[in-house]
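Peer 1: give me the fold of what follows.
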Amino acid sequence: MIDEVRKGCRIDGSWTTQGYTNIVMALNEAGLSGLKKNNVKNRQKSLKDRWREIHDLFGGLSGTMAKPSAAKWRFNPIRHYDLMEELWSNDRATGSRVRTARDINSPPDMTNFSVNLGENNMNYIPEQPNFEEADDYVPRSPAPQFQSSETPSDTPSNTSSMPSAGSAGTFASRGSKRKGPTMDGIDEQFAMLNTNLQQCVSSMKDGNENASQLVNIARAQATTAQDIAAEIRRRNDLYAEHVHHHRRHASDQYSESDICAMLVELNIQDEQLMDQCYEFLCDHPGRVKQLFGIYFSTRRQMVVFEKNFHARAVLPPKMMHTPFFAGPGFEFQNLLNWQGLQPFLGINLPYYEDLVRVFYTNAKITPVGHLAIEICGKMIHIKEIDWMTIAHLQYDSLRLTPGMIPEELNFDRALALSSMIREDVEGENLKNVGSLKMNDRLLHYTWVHILCPRGSNYAQLLNGDIFMLWLIKNNVRINWPHYIMQHIIKCRDNKMPLPYANLITRILQVYGFDLSNEQAIMLGWNHYFGKKSMTKLNIFQVNDLWQLGRPHHAHEEDDEEDELPAQDVEGGQPKEANPTQRELLTQILFGIQNMNTRIDRVDQRMDRIEDTLSDIRRHQGY
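Peer 2: All right, here's what the predicted structure looks like:
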């Protein structure tokens, strides 16, 4: 503490924050770990109380040891009394002669020290003493002296004496000591009052700013409420339109007069274009069904579809070209075949994005574990045994939920990962598939693109990926229909891209849906997992063997187009509509929708501008 006082870390009897910090650090470095600022404060208070007791006790030495409170100090030494006197003596004295530790250690005042170079002498001009302040000087208490019991009672130290003039001066000085703290307290109170007033003014300014923000928020909420009301009106109109057209849904028969009435409602101005649309719809009844909204049977389904699935992305499906991987070096395919996944991995079907979105809109899992879907007013219940018919998958073995790792399997991530990584990258921080062995990387590609498709982070090694690869490599049979259903529900509820598009096509075929009039997307080379995928995975063929990494002596091979596998479409591939007519109808529908949307937005903006102008006029007093 003395060191910090001499450094100036104790000002007007109060420690600075830096002073406390330095004391705590010094104590911790001395081996007293765990001490904090409050411990230092408590210890200082205890020492100061002890010093104050001694200081007041020995302030006058006459008859000191006869006092009962001095008995305990006859044989107990007073440790570090001089240091405590230096540290706290100023707290007990007042007047012009008071000196703090900072004053003691500061250099002397040299303003009255003059040097006469002409006479080669130095004169010290002392300051004139102020005799009026002499009475305020309180001499420092002398060091404690103790009277031994062997000292004769008639010694001068034991004789009582009358108070002298100096004692009277001491009494007067004690009376004047109370004036300093009182004035200091008043100054502190005024300073505190000034601070509180400043805080009050600042709080009033903050209140004004908060009030302005609340007004802006209220205006924004009012605008949002108007937008919500407009959206509700638009959806009600949409629902009324669907109900109007859904009345004919039972027979699915629409006459030419119905088609004409629908086109009139679309308000197509160009008569030639309207005639073309009319002829196109009469020749393609499937398009008429789509326009009349026959996919849904309830208002809730239409609202859910428009809100959550109308613009949801559909993941382009992948299928494995199993004949290519039948060659030597591809052991991962044997693991997949042991799981019974070969028919599922090879589903070679086109997909229908609108039907995929409708499928996810109405998909749910029943309490007994069946996958239930309603499409075009027809209910589908996929039971356990139906998965064999759909994709030759058995509904048995280990049931897993995406993202969950059962504790009873004793899965060790580090041990499982060490069996998959290459030897040249062992010991590194592995976060992507670039460090995997060739067959493990091919197995991971199959997992993230076909078995459990996701929309991004294909090259990232997730804990769930490592766990599932570990199960497959250890021939742990998995209940794949259960896992696929859980993944479908997960993607549906978490606004993820929609997977299993070709599997959904297979389900619709099995349950007798007519897809001949739907707009199909045929599978191309980018949908196949085969020879052309090897280059993306950094796998190359050298001397008729496939290996990971391009050798230095390898040359670019001719990128020849292999024969595209024929797609398995019952009843032949879907017939595509006349591109010109289809484009015309699509442009008409989307153009009208976009125009109505833009008109609504313009109206809303004009309303907001008018409201803002009204507020401005009202504030200006017009």
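
Peer 1: all contacts plus neighbour counts: C-alpha atoms, from now on.
Peer 2: Will do.

Peer 1: with adjacent residues omitted, what lies nearest to residue 387?
Peer 2: Once flanking residues are discounted, residue 387 sits nearest to residue 393: 5.4 Å by C-alpha to C-alpha, 6 or more residues apart in numbering.

Peer 1: what's downstream of whichever strand or helix holds residue 172, the next helix or strand?
Peer 2: Counting by DSSP states H and E, the secondary-structure element that holds residue 172 is helix 165-177. Proceeding N to C from helix 165-177, the next assigned helix or strand is helix 179-246, under DSSP H and E.

Peer 1: ok, then the element right after that following helix?
Peer 2: Taking DSSP H and E as the definition, the helix or strand that follows helix 179-246 towards the C-terminus is helix 256-265.

Peer 1: and that next one with helix 179-246, angle?
Peer 2: Note on geometry: by axes from the mean of the first three to the mean of the last three C-alpha atoms, to 10 degrees, helix 256-265 and helix 179-246 are set 150 degrees apart in direction.

Peer 1: so which residues make contact with helix 256-265?
Peer 2: When contacts are taken as C-alpha atoms under 8 Å, 6 or more residues apart in numbering, the neighbours of helix 256-265 outside the stretch itself are 274, 278, 281, 282, 288.

Peer 1: chain center to it: distance?
Peer 2: Centroid separation for helix 256-265 versus its chain: 53 Å, with C-alpha atoms, centre = their mean, to the nearest Å.

Peer 1: quick revisit: the helix holding residue 172: which residues count as buried?
Peer 2: Within helix 165-177, the residues that count as buried by 16 or more other C-alpha atoms under 10 Å are 169, 170, 173, 174, 177.

Peer 1: return the closest of those residues with respect to residue 326.
Peer 2: residue 177 (104.0 Å; C-alpha to C-alpha).

Peer 1: gap between the closest one and residue 190?
Peer 2: Separation of residue 177 from residue 190 (C-alpha to C-alpha, to the nearest Å) stands at 21 Å.

Peer 1: same for the helix holding residue 172, what does it pack against?
Peer 2: Contact partners of helix 165-177 among helices and strands, from 3 or more C-alpha pairs under 8 Å, 6 or more residues apart in numbering; DSSP states H and E: none.

Peer 1: can you list the contacts of helix 256-265 in a markdown table and add distance to residue 499?
Peer 2: A markdown table is the format used below for the contacts of helix 256-265 (distance: C-alpha to C-alpha, whole Å):
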| residue | distance to residue 499 |
| --- | --- |
| 274 | 38 |
| 278 | 36 |
| 281 | 31 |
| 282 | 34 |
| 288 | 28 |
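
Peer 1: want to put them side by side, so please do this one too:
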Amino acid sequence: MPRMKKTQKRSREGETSVEPPPSNHPLAKWFHANEDLIFYELRLAGRKEIPPRYLNPTLLDSFNFNHLKEMLSMQGLMNFLQIRDKYYPELTSIAYSTLGIESDSQKPNNFSMVFKLGRNLYRIHCDTLGTIWNLPLQGCLFEGGKIPLEDWGYDKMRAMQLFNLTQNEKSKIPCQTMNDEYRTLLYLVTYVLEPRTSGHGNVVDEDLVLMWAMVNEIKINWPFLILHHMLRIKGKDTSGGIGYLCLWTRIFNYLGIDVSNEFVKHLNVRSEINEATLHHMGRGKEEEAPPMGFRGHPGPSSSSQGEPFMSDLMQVLQSIEYNMDQRFQGIEASQARMETNQQRLDQQIQSLQQEQRKIWRSIRRVEAYTFSEDEDEEQD
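Peer 2: Model prediction:
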């Protein structure tokens, strides 16, 4: 489908008015302004989705992750991490294209989520947002390093020591040396709290800050953080993934948006974070999981246990499983894109069929009119 030029109309008063999208466009009903449709087509259409994950809480008890359970409960995250809903990839991408945040400069903790679908502008206050997502609103307004971290007593080197991490020759921080409990915490951060498409095996600065805050019992305003991470997702180029899909489903349900004709996907068995997840990471051995160290000190690394041969073998198996997981994700993403393209093609065919029917009706009216004129001339 050819890209449309960005156009605007000017009213008689000289003010810029909104140029609506073409009425025959398959997605016209979801966009009020042509420029929003153009932004969607250029930046968000066809993006890879980040598969949702949800926590099975029995995992924490099975491996005696008592400290992790306490941290998640203190942050008010236990119910949030268990959210699992069907989701609508294309509609979510459309909603992302007009997403914004409104906040009071005098009261930054008074903020709202704002987006448009068609002619409807939706505004959801943070109190309501917290209820929809099962998240409390208490805590620091953290949006990715934009607050003075020294107020938290944060120091990157101390944090790396706490989590038993070292930087490699490629300036990356691999997570393989973390113990099972910290590794599970990182998994929750990179797959659920701040989901990303790749790089889950490496710790980035924001992962380190969030885990430091949680270990040191610094409460975070998670709705605020998630909304700002959504804006970063929106602002990325086409290589970025679309995350928080199940959270958007809850928004659509709350607002009563009709999704009956939208392409829908369901979670599968790989969406659950459970004991099998730990085994896929090469963790969660048969023996009891090592205890997490007390606050401010690293716990023992589970990777230091066992014979060297078995350690090497586990690393090989972990690498194979990781590659298989990446291939499965690639296959699922390709299948989703094919299904989305097929749906768009069907919509375009329906639109063309409607146009064809209109043309034939016009032709019949012209023929009928011409026939009546010929009869009048013969009678004359």
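
Peer 1: now check the residue nearest to residue 387 of the first structure against the second structure: what is it aligned to?
Peer 2: If you follow residue 393 of the first structure across to the second structure using TM-score structural alignment, you land on residue 135.

Peer 1: what about its match, how many residues close to it?
Peer 2: The number of residues packed near residue 135 of the second structure is 21, by other C-alpha atoms under 10 Å.

Peer 1: that one and residue 370 of the second structure, how far apart?
Peer 2: 69 Å.

Peer 1: now which residue in the second structure aligns to residue 382 of the first structure?
Peer 2: If you follow residue 382 of the first structure across to the second structure using TM-score structural alignment, you land on residue 124.

Peer 1: my guess is its match is in a strand, correct?
Peer 2: Yes. The assignment for residue 124 of the second structure is a strand, going by DSSP: H, G, I helix; E, B strand; the rest coil.

Peer 1: what about the closest residue in space to residue 315 of the second structure that isn't next to it in sequence, helix or strand, and which?
Peer 2: Excluding the flanking residues, the one nearest residue 315 of the second structure by C-alpha to C-alpha, 6+ apart is residue 282, at 7.1 Å. Counting by DSSP H and E, residue 282 of the second structure is held by no secondary-structure element, helix or strand.

Peer 1: residue 282 of the second structure corresponds to which position in the first structure?
Peer 2: Per TM-score structural alignment, the equivalent position to residue 282 of the second structure in the first structure is residue 538.

Peer 1: how many neighbours does its match have?
Peer 2: One way to gauge burial is a neighbour count; for residue 538 of the first structure, by other C-alpha under 10 Å, it gives 14.

Peer 1: ok, now which ones touch it?
Peer 2: When the contact criterion is C-alpha under 8 Å, 6+ apart, the partners of residue 538 of the first structure are 548, 549, 550.

Peer 1: who touches the aligned residue in the second structure for residue 417 of the first structure in this structure?
Peer 2: Following TM-score structural alignment, the counterpart assigned to residue 417 of the first structure within the second structure is residue 160. Residue 160 of the second structure makes contact with 166, 208, according to C-alpha under 8 Å, 6+ apart.

Peer 1: give me the element residue 160 of the second structure is part of.
Peer 2: helix 156-162.

Peer 1: residues in the first structure matched by whichever helix or strand comes after that helix, start to end?
Peer 2: Using DSSP H and E, the helix or strand that directly follows helix 156-162 of the second structure along the chain is helix 180-188. Under TM-score structural alignment, the match for helix 180-188 of the second structure in the first structure covers residues 438-446.

Peer 1: identify the residues contacting the matching stretch?
Peer 2: Counting contacts by C-alpha under 8 Å, 6+ apart, the residues touching stretch 438-446 of the first structure from outside are 330-333, 420, 433-434, 458, 465, 469, 537, 539, 547-548.

Peer 1: give me the mean distance between that stretch and the second structure.
Peer 2: In the superposition with the second structure, the aligned residues lie an average of 0.8 Å away from stretch 438-446 of the first structure, counting by mean C-alpha distance after the TM-score superposition for the first structure.

Peer 1: report the distance from that stretch to the chain centre.
Peer 2: 32 Å.

Peer 1: do the same with stretch 118-138 of the second structure
Peer 2: Once both centres are worked out by C-alpha atoms, centre = their mean, stretch 118-138 of the second structure turns out to sit 16 Å from its chain's centre.

Peer 1: buried ones in it?
Peer 2: Along stretch 118-138 of the second structure, the positions that meet the burial threshold by neighbour count (16+ other C-alpha under 10 Å) are 123, 124, 125, 126, 129, 130, 132, 133, 134, 135, 136, 137.

Peer 1: before we move on, what about stretch 512-525 of the first structure?
Peer 2: For stretch 512-525 of the first structure, burial by neighbour count (16+ other C-alpha under 10 Å) applies to 515, 516, 517, 518, 519, 520, 523.

Peer 1: any idea what the last one aligns with in the second structure?
Peer 2: Residue 523 of the first structure maps onto residue 267 in the second structure when the alignment is built from TM-score structural alignment.

Peer 1: so who does its match touch?
Peer 2: The contact partners of residue 267 of the second structure, by C-alpha under 8 Å, 6+ apart, come to 52, 84, 85, 86.

Peer 1: and those, which are buried?
Peer 2: Once neighbours are counted (16+ other C-alpha under 10 Å), the buried part of those comes down to 52, 84, 85.

Peer 1: can you tell me the SS state at the last one?
Peer 2: Classification of residue 85 of the second structure into helix, strand or coil gives coil, according to three-state DSSP.

Peer 1: quick one: it from residue 220 of the second structure, how far?
Peer 2: When distances are taken as C-alpha to C-alpha, residue 85 of the second structure and residue 220 of the second structure turn out to be 24 Å apart.

Peer 1: could you do the first one as well?
Peer 2: From residue 52 of the second structure across to residue 220 of the second structure, the span is 22 Å (C-alpha to C-alpha).

Peer 1: and if you look at residue 150 of the second structure?
Peer 2: When distance is defined by C-alpha to C-alpha, residue 150 of the second structure is 16 Å away from residue 220 of the second structure.

Peer 1: what's the answer for residue 10 of the second structure, then?
Peer 2: Taking C-alpha to C-alpha as the criterion, residue 10 of the second structure is separated from residue 220 of the second structure by 46 Å.

Peer 1: these two: which has the busier surroundings?
Peer 2: residue 220 (21 against 11).

Peer 1: return the residue of the first structure aligned against that one.
Peer 2: Correspondence of residue 220 of the second structure to the first structure, assessed by TM-score structural alignment: residue 478.

Peer 1: if anything else comes up later, I'll come back, but that's it for now.
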